[in-house]
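# Dropping a prediction and its sequence here:
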Amino acid sequence: MAHSSRFVAISAPLLLLAVLIGVWALAAGVGGTSSLFFPSPSNFVSRAVALAGESWFWNRVGITLAEAVTGSIAGALVAVPVSWLIYRSSIINAALQPFLGATQAIPAIALAPLLVLWVGRGFGAIVLLCALMVFFPILVSTTVGLRHLDQDILDAASLDGASGWRMIWSIELPLVMPSMLAGVRNGFTLSITGAVIGEMVMGGTGLGSLLSQQQHNLDTAGMFVTVAVLCLLAMSLYSVVYAFERSGKRAVQQRRHTWIRSSR
């Protein structure tokens, strides 16, 4: 059963990718569509090979990835403690709760011009934009996870003498880890979008600025390649965090069984 589910998990995306490439090739070949407007898969591959051979292209990939990862880590380092404050303090919870939903509706492209006025342009400003984009998904996910902690385990830990930092570090953090990592997973994916928007609006030397240059030069095939690389970066970050999330869930389940047995 496990082997069949693993086979489906691998083969299904590959089959969908093959179908999409087939549809893409058919659409590019209908009516003599110019590659200037809609490049074919062969145009895409040739342009991808050309860009892959350029060191400056990989430098731009590294810059965008660094902006996204740095901003994600910064946002998580602030969001997680704030979520604990909301969980622990009824006053802070009452003050912030009405605004949590509204803050997630603010588009990044609306924040970018304001950040230019406040902090200027360049790497630091783009990192700040990424941090703001990932802050709220991580905050909301971690807060929800804290509110749904297993009360029986918390009570058993309290009876065993756990309190303060020991309660947070040994009990609450392991239990909330899956929810927190789910927010991190979504936030890291959003950070790629934040980095691209930031480079387009706030200045930068990564893939976002490259997209603007390719649009100006009518390099449509190059734009397709850059977008594909951005998708791969987002998928890679998503997969890495998801792997940690799955291992965290298994660890929490094992510890939950241990805590429940010890409390009886």
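Now that the structure is in, tell me what you want to look at.
# C-alpha only now, for contacts and for neighbours.
Fine.
# Can you pull out the residues in contact with stretch 52-59?
Leu51, Gly206 (CA atoms under 8 Å, 6 or more residues apart in numbering).
# Okay, buried residues for it please.
Within stretch 52-59, the residues that count as buried by 16 or more other CA atoms under 10 Å are Phe57.
# How far away from the center of its chain is that stretch?
Relative to the centre of its chain, stretch 52-59 is centred 24 Å away, using CA atoms, centre = their mean, to the nearest Å.
# this is the comparison structure:
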Amino acid sequence: MSQGTVSEVPVAGVAERTRPGPGDRLRDGLERSWRPVALLAACLAAWWAVTAAELVKPYLVPSPGRTLDVFAEKWDYIWQHTWVTTYETLLGFALAVAFGVLAAVVMVYSSTVEKTLYPILLFAQVIPKIAIAPLFVVWLGFGMTPKVFVAVLISFFPVVIAMVTGLKAVDPEMLELSATMGAGSLATFLKIRFPASLPYLFSGLKVAVTLAVTGAVVGEFVGANEGLGYVILQANGNLDTPMLFAGLLVMSAIGVVLFVLVELAEALLIPWHASRRGSAVTTTY
């Protein structure tokens, strides 16, 4: 063997895989997505069949065609209220992430704060938000603030728990090595603790972003004159089930889109974690 040549010695029980290319990723994406798409198509077909056979009254369950007609007829109205709910959701989610990450860092680095704050967070989480949302309306008025506050409150807990778990899950040997190399607390946090906690954080963000939609709509249920929660309440009061179904579908779509965006951010920011899940090297035992 000439100098500079690296010999590739196979290891017993280990099969090496090449990293997937763009084509492989596309095929993998299609492989993972066709099942939920097929299930969604089956649900739509069942919905259409039930309404076409008139098994239920139209004022109870509208047909898919009538629901689509509502989108076509009142698109501007639906879009206006959709944007309001989306803005409340994004603002509440952003604030929950900022304060949640900050609270988690403080709790990890201070056992006193953790022992003091953790029971309070748990107590606040188990309280039904629909029960205390009217208080926020009384305290903060009928504007956007109480809706954002409910969105923050309902999505804050998953962020804190995920971040605390991630920061505590760092390999102790890595922390010892960092201390041996003379790294300070800030350098250790930026180079070791925070990157290692990102997979846990993104798991919490996926839960939190969908809960933020729920929080914004719950706040609109209590007192609002705009937003999807307002649309759903108005449609329910007027027995306008096509509009009610349209509002529910749009609300669900917001949650799905935001969830997918968080997953895309995860793939971009921590590709090393995604490649590890893709098992570039697998055992054959």
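Now that the structure is in, tell me what you want to look at. If you're wondering where the values come from, they're calculated on a predicted model, not measured in any experiment.
# Overlay them and tell me the TM-score.
Overlay of the two chains. TM-score (TM-score structural alignment, normalised by the length of structure 1): 0.88; 253 aligned residues with a CA RMSD of 2.1 Å.
# Report the contact partners of Val97 of structure 2.
Counting by CA under 8 Å, 6+ apart, Val97 of structure 2 has contacts Phe156, Val159, Leu205.
# And the strands in the stretch 1-150 of structure 2, which stretches?
Using DSSP state E, counting those that start in this stretch, the strands of the stretch 1-150 of structure 2 run over 14-16.
# And the helices in it, which stretches?
22-52, 64-73, 75-109, 111-126, 129-140, 145-168 (DSSP state H, counting those that start in this stretch).
# so how much does the fifth one differ from structure 1 once superposed?
The reference is to helix 129-140 of structure 2. Superposing on structure 1 places helix 129-140 of structure 2 at an average distance of 1.5 Å from its equivalents, by mean CA distance after the TM-score superposition for structure 1.
# Run the chain-centre distance for that helix.
The mean C-alpha position of helix 129-140 of structure 2 is separated from the chain mean by 24 Å, CA atoms, centre = their mean.
# Could you tell me where it falls in structure 1?
With TM-score structural alignment applied, helix 129-140 of structure 2 matches the range 108-119 in structure 1.
# buried stuff in the matching stretch?
By neighbour count with 16+ other CA under 10 Å, stretch 108-119 of structure 1 contains the buried residues Ala108, Ala112, Leu115, Val116.
# neighbours of the closest residue to the third one other than its chain neighbours, just the number please.
Spatially, and ignoring its direct neighbours in sequence, Leu115 of structure 1 is nearest to Ala125 (6.8 Å; CA to CA, 6 or more residues apart in numbering). Residue crowding around Ala125 of structure 1 was assessed by other CA atoms under 10 Å; the count is 24.
# if I look at Ala125 of structure 1, how far off is Ala131 of structure 1?
Counting by CA to CA, to the nearest Å, the gap from Ala125 of structure 1 to Ala131 of structure 1 is 10 Å.
# for Gly204 of structure 1, same thing?
Separation of Gly204 of structure 1 from Ala131 of structure 1 (CA to CA): 16 Å.
# of these two, who's got more company?
Ala131 (30 against 22).
# So which residues of the stretch 151-285 of structure 2 form strands?
281-283.
# quick one: the helices in it?
172-180, 185-188, 194-222, 228-237, 241-269, 271-277.
# out of the ones you listed, nearest to Leu122 of structure 2?
helix 194-222 (15.4 Å; CA to CA).
# mean distance, the closest one to its aligned residues in structure 1?
With mean CA distance after the TM-score superposition for structure 1, helix 194-222 of structure 2 averages 1.0 Å from its match.
# Relative to the whole chain's centre, how far out is that helix?
5 Å.
# Give the aligned range of that helix in structure 1.
Going by TM-score structural alignment: helix 194-222 of structure 2 matches residues 173-201.
# Pull out the buried positions in that stretch.
Buried, per 16+ other CA under 10 Å, within stretch 173-201 of structure 1: 173-201.
# and the nearest residue to Pro134 of structure 2 once chain neighbours are set aside, what is it in contact with?
Excluding its sequence neighbours, the residue lying closest to Pro134 of structure 2 (CA to CA, 6+ apart) is Val222, at 5.9 Å. Contacts for Val222 of structure 2 (CA under 8 Å, 6+ apart) come out as Ile130, Ala133, Pro134, Val137.
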